[in-house]
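Trainee: requesting a structural model of the entry that follows:
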Amino acid sequence: MLLLLPPSEGKTPAPADAAPVDLAALTAADALTAQRSAVLAALAEASARPGASGVLGVGASLVDEVERNTRLHAEPAAPAAHVYSGVLYAAAGLADAVADVAAAARAAESVRIFSGLWGAVAPGDRIPAYRLSMGVDLPGVGKLAAAWRGPLGAALDARAAGDVVVDCRSATYVAAWKPRAGASEWVTVRVLRDTDGTRTVVSHNAKHTRGVLTGHLLRRAGAAPSSATELLDAAGELAGTVIGTEVGSGLSYRLLGASLHAAKTRTAPATLELVIG
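Mentor: Coordinates of the predicted model:
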């Protein structure tokens, strides 16, 4: 299993006394260090210019985070599982998984978090909090998804071959790397809500549900899935269990079931459909 996650938009800074990032210690350093260094330098330069917020596509309220981009090489770093702190990560309990020996080993082997700055990192990789989306056209580097495509291929193509790739990313991050056609089973995760027999796509609860699935795949007994069919079986283990609580109403919801839908073309992913209600 190769489990691909998007970064969270919100990021929690590391403790002030923590050591800074060591690029040579990050996952896939041989394939990604050169590009990480180039993007890091270009981001620092762009963030120091007037109008940096516009270039990075962030609001004026995030000016302090943009300013921090100018000194990321010296900023304190923490495991990525702690820095990324959005809905998906909370639901997955990824920070807790890093502290669990068995789950941490599976996460280090199987989970890759995509990033406009780092390309892809493992949950235990120590990074500083930063502000940069994969959708940015960064001066000196260009469109990040295109710039990362080659290095990420060198880092991930061989790892994905012959395995199941479980894709929880948004389209912005999918654009940076896709499994080679026919080399692996590529499965994207879609979440629907069932209301009296009518199914609709959800957003906030989709992130939460993907997080629950992530946590389950890391902690369940037995080997990690190595095919789409095994992934479906693993997801089905959650059927009937309460997996979340509605924001606002406080009502709980369950995973009603899981189904697998074949890819529409040779280069497209299959779809693992999770129904909540």
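
Trainee: switch to C-alpha atoms for all contacts and neighbour counts from now on
Mentor: Will do.

Trainee: what's the burial count for L26?
Mentor: 19 (other Cα atoms under 10 Å).

Trainee: now do the contacts for it.
Mentor: By Cα atoms under 8 Å, 6 or more residues apart in numbering, the residues touching L26 are 121-122, 125-126.

Trainee: give me that answer again for 10 Å
Mentor: Contact analysis of L26 by Cα atoms under 10 Å, 6 or more residues apart in numbering lists 32-33, 118, 120-122, 124-127.

Trainee: sitting in strands, which of these do you find?
Mentor: If you go by DSSP state E, these have 120-121, 126-127 in strands.

Trainee: need those residues in JSON lines with neighbour count, can you?
Mentor: JSON lines is the format used below for the ones in strands among the contacts of L26 (neighbours: other Cα atoms under 10 Å):
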{"residue": "A120", "neighbour count": "29"}
{"residue": "V121", "neighbour count": "25"}
{"residue": "R126", "neighbour count": "26"}
{"residue": "I127", "neighbour count": "29"}
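
Trainee: one more sequence to fold, the one below, so I can look at both together:
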Amino acid sequence: MLVLLPPSETKSAGGSGAPLDLGGLSHPELTGTRRRLVDALSTLADDVPASLDALGLSERQVEEVQRNAELWDAPTAPALERYTGVLYDALDVQSLSAVERKQADARLAVASALFGIVRGTDAIPAYRLSGGSSLPGVGTLRSVWRPVLEPVLAAADDLVVDLRSGAYAALAKIPGAVSVRVLSEDATGKRKVVSHHNKAHKGKLARALAQAPDEPESVDDILAVAGEAGLQVEREADRALCVVVRA
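Mentor: Predicted coordinates for the structure are as follows:
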């Protein structure tokens, strides 16, 4: 099973790993594109105003540009510890047992604007780049990633659970993936799409799938694991699920 998580704009600082080694990341067929983007992003950081504009940042976020300037030299950390925010708080990999953490590293991956896709143990530095960005001399990330990333994801033999947000789903389509959305239900039974807390509930589902002793191999398995974890997950279509949250 492959559970594909969205990244987060926020990243943990520092790390204890050696500087970025693209050759050591999973999916080496993406190395050329990764190198092109890391070089472009770190070079862009030499021009702070241009970086702020391209990345959609304010002057108060100039430290994010500094992170990009240090991409090749900064310390690294495992991907599942690098990303932070609501989803990753709910996932809470630090509290997993040793066995569960090994399962999480094997089953979970993160969609990345800079690296395409990273596995749990891939050592990466902190950076700032969003899926909807366009880099000078490179173009939109969608135009860069789709030709190279779609074949990689299409070749996945495992059950794929796609938890990505829109901007990252646009970087590569995944035929046959199981999609998941989050709905809130009020006392009358009326349902609506959850936006603000959507990531937290996806994080809880990802945690449950990582913790499952037996790796889920079907949509029915996902539903069973979610139910055992106390989550209300329903099938909306053959390959579409929804997490229902009481308002």
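
Trainee: any idea what the TM-score is?
Mentor: In this superposition the chains share a TM-score of 0.92, using TM-score structural alignment, normalised by the length of the second structure; 244 aligned residues with a Cα RMSD of 1.7 Å.

Trainee: just to revisit the earlier point, a markdown table for the contacts of L26 of the first structure, including distance to V212 of the first structure?
Mentor: Output for the contacts of L26 of the first structure, formatted as a markdown table (distance: Cα to Cα, whole Å):
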| residue | distance to V212 of the first structure |
| --- | --- |
| L32 | 29 |
| T33 | 31 |
| W118 | 25 |
| A120 | 21 |
| V121 | 20 |
| A122 | 18 |
| G124 | 19 |
| D125 | 22 |
| R126 | 23 |
| I127 | 24 |
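
Trainee: for those residues, which one is nearest V141 of the first structure?
Mentor: Lowest distance from V141 of the first structure to the contacts of L26 of the first structure (Cα to Cα) belongs to W118, with 13.4 Å.

Trainee: I'd say that closest one and A24 touch.
Mentor: No. Assessed by Cα atoms under 10 Å, W118 of the first structure is found out of contact with A24, at 12.0 Å.

Trainee: can you check which residues contact both of the two?
Mentor: Common contacts of W118 of the first structure and A24 (Cα under 10 Å, 6+ apart): 32-33.

Trainee: neighbour count for the two, which is higher?
Mentor: Set W118 of the first structure next to A24 and count neighbours by other Cα under 10 Å: W118 wins out with 22 against 11.

Trainee: tell me the counterpart of the more buried one in the second structure.
Mentor: Mapped onto the second structure by TM-score structural alignment, W118 of the first structure lines up with F115.

Trainee: can you give me the strands in the second structure?
Mentor: In the second structure, the strands defined using DSSP E lie at 2-5, 77-78, 108-112, 116-119, 123-124, 134-135, 139-140, 160-162, 178-185, 191-193, 232-237, 240-246.

Trainee: ok, now which ones touch A172 of the second structure?
Mentor: A172 of the second structure touches 111, 116, 142-143, 145-154, counting by Cα under 10 Å, 6+ apart.

Trainee: pull the most distant pair out of those.
Mentor: The span of the contacts of A172 of the second structure, defined through Cα to Cα, is set by S143 and A154 at 17.3 Å.

Trainee: where along the first structure do the helices fall?
Mentor: Taking DSSP state H as the test, the helices found in the first structure are 29-47, 52-56, 63-68, 80-83, 87-92, 94-99, 101-110, 144-160, 171-174, 204-219, 228-236.

Trainee: so the match of W118 of the first structure touches T31, yeah?
Mentor: Yes. Counting by Cα under 10 Å, F115 of the second structure touches T31, with 8.4 Å between them.

Trainee: returning to what we had before: how about the match of W118 of the first structure: what's its closest non-neighbour residue?
Mentor: R34 (5.3 Å; Cα to Cα, 6 or more residues apart in numbering).

Trainee: sorry, back to before: in TSV: the helices of the first structure, plus distance to L255 of the first structure.
Mentor: Converted to TSV, the helices of the first structure look like this (distance: least, Cα to Cα, whole Å):
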stretch	distance to L255 of the first structure
helix 29-47	38
helix 52-56	37
helix 63-68	37
helix 80-83	25
helix 87-92	14
helix 94-99	20
helix 101-110	22
helix 144-160	28
helix 171-174	24
helix 204-219	8
helix 228-236	9
